[in-house]
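*Asks:* this one's sequence-less:
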């Protein structure tokens, strides 16, 4: 009886919250939604622009299942609440967006609603895409309509209760979503505004590089301040001008090169970022890449850096460093060099590498266990990769070698324990 009463109380509270959220949502409808479409001066140019925008928005990555037809949907987007499957964006009239018009597409991009008015789950990043202009939305839609039509049914989300109740989206949107296009800052340069527009909008960088709360919402005050990527459990570092944890110490050319090629003289993209570079960022024009780099570097530190946990006692840490030094010489020094400086643009440096010394140890452990694979890009078509050591090294050995590289060549960071390593051993790269 008590359990039933609690369930009823829970549903009653849900109904009240949803009703309040609907009231708030209706009262905050965005007048920009009815912004009319303007016919393009050159239809071919609009389509070409739409292809470019779709690429840098990384649409293909999410809307293409492994081994499936491009943009035909079906890829599972994992969330803490269950899996949501990307929809079919090809112009098939039964299963895709063939019977949509540019107004329908604009509504989805800008307001997070499907053609029939139903609310879209924010796994589709309309919280960022709402910043996109009507002209750019129309260009993307025009290009999508030129794709080969693929008849492939969309899959329903597989969410746990009560998150499978779409009425909850009204509450979520009332808390975490405000439609609105990007507005230029007239006190800034054209390049800065371009970088801000791409970062906040199509780039949807905040979707990964921000801390999310238990309901999947992002506090705008800490956006781009770094955060763990839900479910994937990789750490996306801060994208701001902080010299230690962010991009403040990078050269603009290196930030742009990292996005376009996946490498810099001292670094290489791995994990989820490698997929983003391969499928999206490598297609940026040089001007757009530099604009994004300049904008990011101008941002202040949005939140305090993550804190390190308790360290081992000196004797234990010294023993791990000693054991790790031998393991490093036997397994790592041939590429990363005994000096830890690596080989520029080939093998990343470990000395002075913030990924190595970060208080968030997920990335460095995962790369040692599962390997590090930079993306193949036009600017770096045959990247060097790092083999996985999960099969050849035990948890104790991985902990020792990671602790060593976090404290060699002037690096200074907490020790890593075998328990930390085991936590990520069963979670391979996405």
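*Replies:* Yes, it's here. Everything numeric here is computed off the predicted structure, so don't read it as measured data. Numbers count the residues shown, from 1 in each chain.
*Asks:* CA atoms for contacts and neighbours, from now on please.
*Replies:* Fine.
*Asks:* can you give me the strands in the protein?
*Replies:* Secondary structure of the chain (DSSP state E): strands located at 76-79, 82-85, 158-159, 227-228, 235-236, 372-373, 385-386.
*Asks:* Pick the most buried one from these.
*Replies:* Comparing the strands of the chain by mean neighbour count (mean count of other C-alpha atoms under 10 Å), strand 235-236 ranks first with a mean of 24.
*Asks:* neighbours around residue 15, how many?
*Replies:* A total of 14 residues lie near residue 15 under the criterion other C-alpha atoms under 10 Å.
*Asks:* how near is it to residue 176?
*Replies:* 19 Å (C-alpha to C-alpha, to the nearest Å).
*Asks:* Tell me the buried residues in stretch 163-179?
*Replies:* Of the residues in stretch 163-179, 167-174, 177-179 count as buried by neighbour count, 16 or more other C-alpha atoms under 10 Å.
*Asks:* Take those and keep only those in helices.
*Replies:* Those of the buried residues of stretch 163-179 mapping onto helices are 168-174, per DSSP state H.
*Asks:* rewinding a little: and the buried residues of stretch 163-179 as a markdown table, adding distance to residue 2?
*Replies:* Below are these laid out as a markdown table (distance: C-alpha to C-alpha, whole Å):
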| residue | distance to residue 2 |
| --- | --- |
| 167 | 26 |
| 168 | 25 |
| 169 | 29 |
| 170 | 29 |
| 171 | 27 |
| 172 | 29 |
| 173 | 32 |
| 174 | 32 |
| 177 | 36 |
| 178 | 39 |
| 179 | 42 |
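*Asks:* hold the first one in mind and look at this next one:
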């Protein structure tokens, strides 16, 4: 889901090809590409608040330094105007951009590699249809040695396997659609999977939760206590559609994801995502009871009463559609 605040959401560090007017491109393809941009939350990284759409400028803090999302409008000099469709496809699916420039995984090509060629082509058509914006951006602000792009050769060898999504014939069409979005364009693991020391997703803990720029991206597997185990498919769908359900209200980066991306998805796709996530197993992580007279319990109760109860209720019951219930909240 998009702004990656950890080392994985910068879209293509200068993407595209010779700009073409919308009239030269099939309208249906442009519209399909617009929807791919919604699924990928491209605006989350490439549109600065108050700035021109997709003109870049959003700073992304990673454990290795700062990256700035590039201009991906079809401006020839400062944006994406000099790329071919083949260049763009390579960037999305292999992490190697125009003129062989190696991209950082802040542009989540490890997820985008799972997108179909058709969906990538549609996204390319949409980007070409955008109004060109002249906005030069220095994207790579990483310190030495991370600013040397050649290091990505080793990173890719260790952490990246290119290849399109393969449907599971033993699963439903709906489940496979959800898996395709979550693993591919939606790049949910970019924020919700814990990272290795090199900034790669830990495959063994897929969607097991992570902390990014002091924000918790929680476990979104069906784990019963710390994940979505207590949520129904309808709960997950409502949260993605509106940013709220009977358990929780989106805030911080996730609120931006809802605004820019999931709220604009079709109901069918939202349900497919929910069906897939609810099918992912998670560790039980059984709670260890703490005695009521434990000093920490007493202190916590006092802190809660003074600072939280006015909104979330004396017993953590919350207020529907205003303040989430905290008692028994699995996320």
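*Replies:* Received the coordinates, thanks. What you are looking at is a predicted structure, and each value in this text was computed from that prediction instead of being measured.
*Asks:* What is the longest helix of structure 1 by residue count?
*Replies:* Structure 1, longest helix under DSSP H: helix 2-27.
*Asks:* what's it packed up against?
*Replies:* helix 168-176 (3 or more C-alpha pairs under 8 Å, 6 or more residues apart in numbering; DSSP states H and E).
*Asks:* what's the helix it packs on aligned against in structure 2?
*Replies:* Alignment of helix 168-176 of structure 1 against structure 2: residues 151-159, by TM-score structural alignment.
*Asks:* ditto for stretch 127-140 of structure 1
*Replies:* By TM-score structural alignment, stretch 127-140 of structure 1 lines up with residues 110-123 in structure 2.
*Asks:* Sort out which residues of the matching stretch are buried, please.
*Replies:* 110-116, 119-123.
*Asks:* and if you look at stretch 225-236 of structure 2?
*Replies:* In stretch 225-236 of structure 2, counting by 16+ other C-alpha under 10 Å, buried: 225-231, 233, 235-236.
*Asks:* among the buried residues of stretch 110-123 of structure 2, which are in helices?
*Replies:* 110-112, 119-123.
*Asks:* Next, the contact list for the residue sitting nearest the centre point of structure 1, please.
*Replies:* Central residue of structure 1 (C-alpha atoms, centre = their mean): residue 208, 3.3 Å from the mean position. Residue 208 of structure 1 makes contacts with 226-229, 236, as judged by C-alpha atoms under 8 Å, 6 or more residues apart in numbering.
*Asks:* What does it correspond to in structure 2?
*Replies:* In structure 2, residue 208 of structure 1 lands on residue 191 (TM-score structural alignment).
*Asks:* With the flanking residues excluded, which residue is spatially nearest to the aligned partner of residue 76 of structure 1 in structure 2?
*Replies:* Residue pairing (TM-score structural alignment): residue 76 of structure 1 is matched to residue 59 of structure 2. Distances taken as C-alpha to C-alpha, 6 or more residues apart in numbering put residue 68 closest to residue 59 of structure 2, at 4.4 Å, once the chain neighbours are dropped.
*Asks:* is it true that that neighbour touches residue 140?
*Replies:* Yes: Residue 68 of structure 2 is within contact range of residue 140, at 6.7 Å (criterion: C-alpha atoms under 8 Å).
*Asks:* before we move on, the earlier item: for residue 195 of structure 1, find the nearest of the strands of structure 1.
*Replies:* strand 235-236 (19.3 Å; C-alpha to C-alpha).
*Asks:* what span of structure 2 lines up against that closest one?
*Replies:* The aligned range for strand 235-236 of structure 1 is 216-217, by TM-score structural alignment.
*Asks:* ok now the matching stretch, how far from the chain's centre?
*Replies:* 12 Å (C-alpha atoms, centre = their mean, to the nearest Å).
*Asks:* average gap between that stretch and structure 1?
*Replies:* With mean C-alpha distance after the TM-score superposition for structure 1, stretch 216-217 of structure 2 departs from structure 1 by a mean of 1.6 Å once superposed.
*Asks:* any idea how far the residue nearest to residue 59 of structure 2 lies from residue 107 of structure 2?
*Replies:* For residue 68 of structure 2, the distance to residue 107 of structure 2 equals 11 Å [C-alpha to C-alpha].
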